[in-house]
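Colleague: quick one, what's the 3D model for this:
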Amino acid sequence: MTLENAFAEIQQFWPGGLPFAFGRGRAASRLSAEFGRPLPPDLVTYLDSVAPAEDVEFATVGNPLQLYGLARLGPQQPGYSFNPLTQQPLPDWNPAFFLLADEGADPVVLDLGQPAAGIQKLLHGAGSWDEGATIADTLGQFLLCSAALHHALTAFEDEPVVDDARGFNLAPQAAAWLFPRLKAWAGPHYSAWCGDFDNT
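Modeller: You can find the predicted model right below:
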């Protein structure tokens, strides 16, 4: 899914049309130089025309997803690629990882060495950065699914999650809106977005 197609879908449901103002930061050349490698075309479009100027939060079932603003993007990421106390790189971090966001310190990355592998959410505290899953094939799919989950959790019932004897469920109106859409939009990554709920 392209960024253009993703935002066309988002504009159909997001109040005001867009979840954030496009930064139009023309940051791809700078970041390509900082990483010392060419960036995939989809990421170039995102960095030059779409990425927000400031961090943006999307609601999730647990910790919010923090989408990084332009000023925060780069190869030197405290706690992931870089130790701010020792001022040294952290050796277990893949220098090809482009950190886009995090969810409760779980990094969301695009591997510049394997961009076709898609957007991955890795697990912090697992002893290595080998643990995680692909959550989207493209940046557009990632942003659309993030926006859709946020919308389901904030735009319908006052209590969007029902946790009782019947399980951990998304409330009925939110579920009726979200699940069929994410089955279409997330495709094989549906469980990465809806797997927390028992009523999917």
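Colleague: C-alpha only now, for contacts and for neighbours.
Modeller: Fine.
Colleague: please name every helix or strand in contact with the longest helix along the chain.
Modeller: Using DSSP state H, we find that the single longest helix of the chain is helix 139-154. Helix 139-154 is packed against helix 3-10, strand 56-58, helix 172-185, with contacts defined by 3 or more CA pairs under 8 Å, 6 or more residues apart in numbering; DSSP states H and E.
Colleague: state the three-state secondary structure for Q76.
Modeller: coil (DSSP: H, G, I helix; E, B strand; the rest coil).
Colleague: my read: it touches F82, true?
Modeller: Yes - using CA atoms under 8 Å, Q76 is in contact with F82, at 5.8 Å.
Colleague: count of residues packed around the nearest residue to W93 once chain neighbours are set aside?
Modeller: In this structure, W93 finds its nearest non-sequential neighbour in S81, 5.3 Å apart by CA to CA, 6 or more residues apart in numbering. Counted with other CA atoms under 10 Å, the neighbours of S81 add up to 19.
Colleague: same check, this time on A33
Modeller: 11.
Colleague: following element in sequence after the host helix or strand of it, please.
Modeller: A33 belongs to helix 28-35 when assigned by DSSP states H and E. Per DSSP H and E, the first helix or strand lying C-terminal to helix 28-35 is helix 41-45.
Colleague: want to put them side by side, so please do this one too:
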Amino acid sequence: MPNSSIPWIVEELFLFSIRELDTAQDGYRWTGPQRRRLPTWPSNWVVIAAIFGDPFIADVDEPAVPIYFARHGAGCWRADRVAPTAATFLKVLARFESVLLGAFDSDVWDEDGLLRPGFLRAVEDAVTELLPPADSASFMTALT
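Modeller: Predicted structure coming up:
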């Protein structure tokens, strides 16, 4: 279990420290007790955070280190960019947390078990100031 996490809409988003990064790649880059390399995982991808096993990925071959999000269990890895740089990703997480914990006090679900439209609008407004439109849309998809 990672040492660092932040509240997310359902459970915690686990952020991996430098010491945890190697182990955090298990199940993505590595498989089994011998930690065999999975050929379907790009060598330039490093999992830096995860929610429900869905990874946030740093592309370490790119100078700006963009951050991507992928869903596990889809049969193949398809990652969508959620931030143009790692620094921007951290700013987006801070904005998200200010909406989740500040404006909504974690009360983001309606009586039907759906995310409140007002919450989604507030998050979108907050992250749109920091992200290009396509990245903002991908970040919002990562929430649902």
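Colleague: neighbour-wise, which of Q76 and F82 of the first structure wins?
Modeller: Neighbour totals were compared for Q76 of the first structure and F82, and Q76 leads with 20 against 17 (other CA under 10 Å).
Colleague: residue contacts, the closest residue to E9 of the first structure other than its chain neighbours?
Modeller: Sequence neighbours aside, L144 is the residue nearest to E9 of the first structure in space, at 7.4 Å (criterion: CA to CA, 6+ apart). By CA atoms under 8 Å, 6 or more residues apart in numbering, the contact list for L144 of the first structure reads 6-7, 9-10, 185.
Colleague: just the buried subset of those, please.
Modeller: Using 16 or more other CA atoms under 10 Å as the burial test, these include 6-7, 9-10, 185 as buried.
Colleague: export those to JSON lines and tack on distance to A175 of the first structure?
Modeller: Output for these, formatted as JSON lines (distance: CA to CA, whole Å):
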{"residue": "A6", "distance to A175 of the first structure": "20"}
{"residue": "F7", "distance to A175 of the first structure": "22"}
{"residue": "E9", "distance to A175 of the first structure": "18"}
{"residue": "I10", "distance to A175 of the first structure": "17"}
{"residue": "W185", "distance to A175 of the first structure": "15"}
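Colleague: now the two most distant members of these.
Modeller: Using CA to CA, these span at most 12.3 Å, a distance reached by F7 and W185.
Colleague: which residues touch L13 of the second structure?
Modeller: Listed by CA under 8 Å, 6+ apart, the contact set of L13 of the second structure reads 5-7, 49-51.
Colleague: quick check: closest non-adjacent residue to the equivalent of it over in the first structure.
Modeller: Under the alignment (TM-score structural alignment), L13 of the second structure pairs with L65 in the first structure. The shortest distance from L65 of the first structure to any non-neighbouring residue, by CA to CA, 6+ apart, is to E103 (4.4 Å).
Colleague: now for that neighbour: which residues touch it?
Modeller: 63-66.
Colleague: most neighbours, which of those residues?
Modeller: L65 (23 neighbours).
Colleague: that one and L43 of the first structure: what is the separation?
Modeller: Using CA to CA, to the nearest Å, L65 of the first structure is found at 19 Å from L43 of the first structure.
Colleague: what's the answer for G62 of the first structure, then?
Modeller: Separation of G62 of the first structure from L43 of the first structure (CA to CA): 27 Å.
Colleague: please apply the same query to A175 of the first structure.
Modeller: 31 Å.
Colleague: what about the counterpart of L93 of the second structure in the first structure, how many neighbours?
Modeller: Applying TM-score structural alignment, one finds that L93 of the second structure aligns to S146 in the first structure. When neighbours are defined as other CA under 10 Å, S146 of the first structure has 18 of them.
Colleague: who are the packing partners of the helix or strand just after the longest helix of the first structure?
Modeller: Next helix or strand after helix 139-154 of the first structure toward the C-terminus (DSSP H and E): strand 161-164. Under the contact criterion of 3+ CA pairs under 8 Å, 6+ apart, strand 161-164 of the first structure touches strand 167-170.
Colleague: good, wrapping up.
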